[in-house]
Every structure is written in C-alpha cells, then in structure tokens.
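Undergrad: next come a sequence and a model predicted from it.
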Amino acid sequence: MSVSRTNLILVAGLGSAAMMLGALAFQYIGNMPPCKLCYWQRYPHILAIVIAVIGLFVPGRLWPLLGAGAALTTAAIGIYHTGVERKLWDGPSSCASNTVSGLSGSDLLAQIMSAPIVRCDEAPWELFTLSMASWNAIVSIALALVWLAAAKNRV
C-alpha cells in the first residue's frame, strides 16, 4: 500500500504544527517561558508549515526536500540544546540576554527585575528523562523521514 505524496506532506506539516502548538501550550498554559535555543527550534517548524502548504499545491520534489531540511535543522538545534542542558558543551552567551540600548539605569534595573530568568542549560520539563529539546529532536527526525518519503513518492 502506497501513501500519497499529498498525505505525507499533510502529516509532516501537521506534525510541525502540533510541535508548535505544544511549545505554545508549555509557554502560555504551563507558564514555561522559552529560552533562546527554544525559539531557535521553533523557526524551522514554522518554515516547515509554510513549505507544507506550498507543497500541497505545487508538484515536485523540491518542497518535500526543503521540508526535510527544515525538520533536520530543528532536530540538529534540539540535539545541540540537549547537549547544553546536559552540560556536554556551553550554550550561546546570549541565551538569556535582552537588548538594553537606550535605557536609563532605573529602566534597565526595572527590566532586569521583571524579566523571567530563562536558562538554556536547565530543562524545565522532562518525560522519561528526555527534555523538550530532546523530544523535539526525536519527533523532528521522524518528520524528516516523512518528508523524505513524500519526496520519493510521485503520486
């Protein structure tokens, strides 16, 4: 039994949409603000959703291959973030910094005191000892495989 290219693209696009909805639920319902690396993992999912919409209407292998690239990009960022969380390597020095140009001393102090501290090297949630970044990497690799199946399937 062969699954159509359209259905595979739909599954991959909806997979990225589900990942984004999950991330937003953790952020707004679970009150877990994202760190810089968390944001970096979201951008390829957003791109994959856009690619899926285009790929549903435009034939060819380019769109599924681009979708696979987006999924592999967020997986790579998730693996990097997992390494930062597990203290295998350092994260970016700008992980929790905000722009401060043009602020007075009192405004800067107020911003610092009111800003949530979101560290890239601490996992706020885990399931089966895997953090959100780890789960993102696993799911995104699976989504990349779906994208590659769509690229292979001409139907």
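TA: Perfect, thanks for sending it. Residues are numbered from 1 along each chain as shown.

Undergrad: hey, let's count contacts and neighbours off CA atoms from now on
TA: Fine.

Undergrad: which parts of this structure are strands?
TA: Secondary structure of the chain by DSSP state E: the strands cover 126-127, 130-131.

Undergrad: ok, and what's touching the first one?
TA: Spelled out, it's strand 126-127. Residues from elsewhere that reach strand 126-127 (CA atoms under 8 Å, 6 or more residues apart in numbering): Met132.

Undergrad: Val84 against Ser93, yeah?
TA: No. In this structure Val84 lies outside contact range of Ser93 using CA atoms under 8 Å: 11.6 Å.

Undergrad: give me the more crowded residue out of these two.
TA: Between Val84 and Ser93, Val84 has the larger neighbour count (other CA atoms under 10 Å), namely 19 against 8.

Undergrad: included below, for side-by-side comparison, is a second structure:
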Amino acid sequence: MKTLTRKQLVALAAGGSLALLLGAFFFQALGYAPCKMCLWQRWPHALAILVGAAYLGVKTRVLLWFGAIAAAITSGLGAYHTGVERDWWEGPTSCTGGGDALSGLTGGDLLPGSAVDVIVMCDEVVWQFLGLSMASYNFVFSALLAVIWIMAARKPA
C-alpha cells in the first residue's frame, strides 16, 4: 500500500475541514439555523483551510502544527457542544436552558450582523443521524483531521 505524501496529507486535512464547513453551510441553507456554539466550531475549520493553502506556498512544518491545533480545537468544541446537547454538563447561559438570559432578544441581537431571525438553543439537537448530532459528527471527524495534520507534521520531508 502506497503511503501518502506530506502534501497529500495536508490536502486531505484541509479538504476535510472545507467539506465539514461546506456541510454546515449546506444544512444552514436547508433551514437548520446554527446556534452560537455551532458558529464557534466553524472558525477553526476556516483557519485550517487557510493553513492548508498557506502550506502550498510556505512549506514549513510549524504550519502543520497550527492545522492540527485548529482541528483539535474544533473537535474539542464539538465534544463540549455534544455534552451540552446531552445534558452531561451546562453550556453557556446565553444559548442554553430556558433561555432566561435571552428574554426580549431576537436572533439578530444574539448574532449581530446575521440574518438569523430565530434563536437556536445550544442544548437542543436540531438534526441527528444514527443518534449523533452535527456537533458529535464535528467532534469525531475533526479529531480524525487533527490526526491527519499530526501525521503530516511528523512525516519526514
């Protein structure tokens, strides 16, 4: 079996973040508005995509570690969000529970500059497949992407 080159691993990892980010936007286009924690999970994917693109021009190993950190952060956020959804622990009061901290706010107040009219609570699962929510899938797939970034960083040049 042929092993992947460092460049191929970077393309796989950055492409994986791109796929997850596009998937999130696709679900949003289908009417599944993101909650505050969902939006948090998108930023590290964007960073990982930028790191992958930067690596094409500046082939320095430190960038690969930044990609791994970005993937690990979004995976951790996905794990945290999953725990909030499953009531394993409390989440931010601004988007969980009875929404008492949200009384009188609109979606635009919660997410300034967005076109969101509905406030989506972070502790409610709006979509799931095989018992896993979008946050759970982000946790699992992003952890795999972090491993791929680490494999790329450890691979001899």
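TA: Perfect, I can see it now. Remember, predicted model here, so these are calculated numbers, not experimental data.

Undergrad: please state their TM-score.
TA: The TM-score (TM-score structural alignment, normalised by the length of structure 1) is 0.86; 144 aligned residues with a CA RMSD of 2.2 Å.

Undergrad: re the thing from before, any idea which of the strands of structure 1 is most buried?
TA: Highest mean neighbour count among the strands of structure 1 (mean count of other CA atoms under 10 Å): strand 130-131, with a mean of 17.

Undergrad: give the aligned range of that one in structure 2.
TA: Under TM-score structural alignment, the match for strand 130-131 of structure 1 in structure 2 covers residues 132-133.

Undergrad: just to revisit the earlier point, out of the strands of structure 1, which comes closest to Gly105 of structure 1?
TA: Closest to Gly105 of structure 1 of those, according to CA to CA: strand 130-131, at 36.9 Å.

Undergrad: dump the residue contacts of the residue nearest the centre of structure 2.
TA: The structure's structure 2 has its C-alpha centroid closest to Gln41; by CA atoms, centre = their mean the separation is 3.3 Å. By CA under 8 Å, 6+ apart, the contact set of Gln41 of structure 2 is Thr74, Ser75, Leu77, Gly78.

Undergrad: can you put the strands of structure 1 in JSON lines and add distance to Leu145 of structure 1?
TA: As requested, the strands of structure 1 are exported to JSON lines (distance: least, CA to CA, whole Å):
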{"stretch": "strand 126-127", "distance to Leu145 of structure 1": "23"}
{"stretch": "strand 130-131", "distance to Leu145 of structure 1": "21"}
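
Undergrad: out of these, nearest to Arg61 of structure 1?
TA: Of all the strands of structure 1, strand 130-131 sits nearest to Arg61 of structure 1, with 33.1 Å by CA to CA.

Undergrad: how big is the offset of the closest one relative to structure 2?
TA: When structure 2 is overlaid, strand 130-131 of structure 1 sits 0.4 Å from its aligned residues on average, using mean CA distance after the TM-score superposition for structure 1.

Undergrad: centre of the chain to that strand, how far?
TA: On the basis of CA atoms, centre = their mean, to the nearest Å, strand 130-131 of structure 1 sits 14 Å off its chain's mean C-alpha point.
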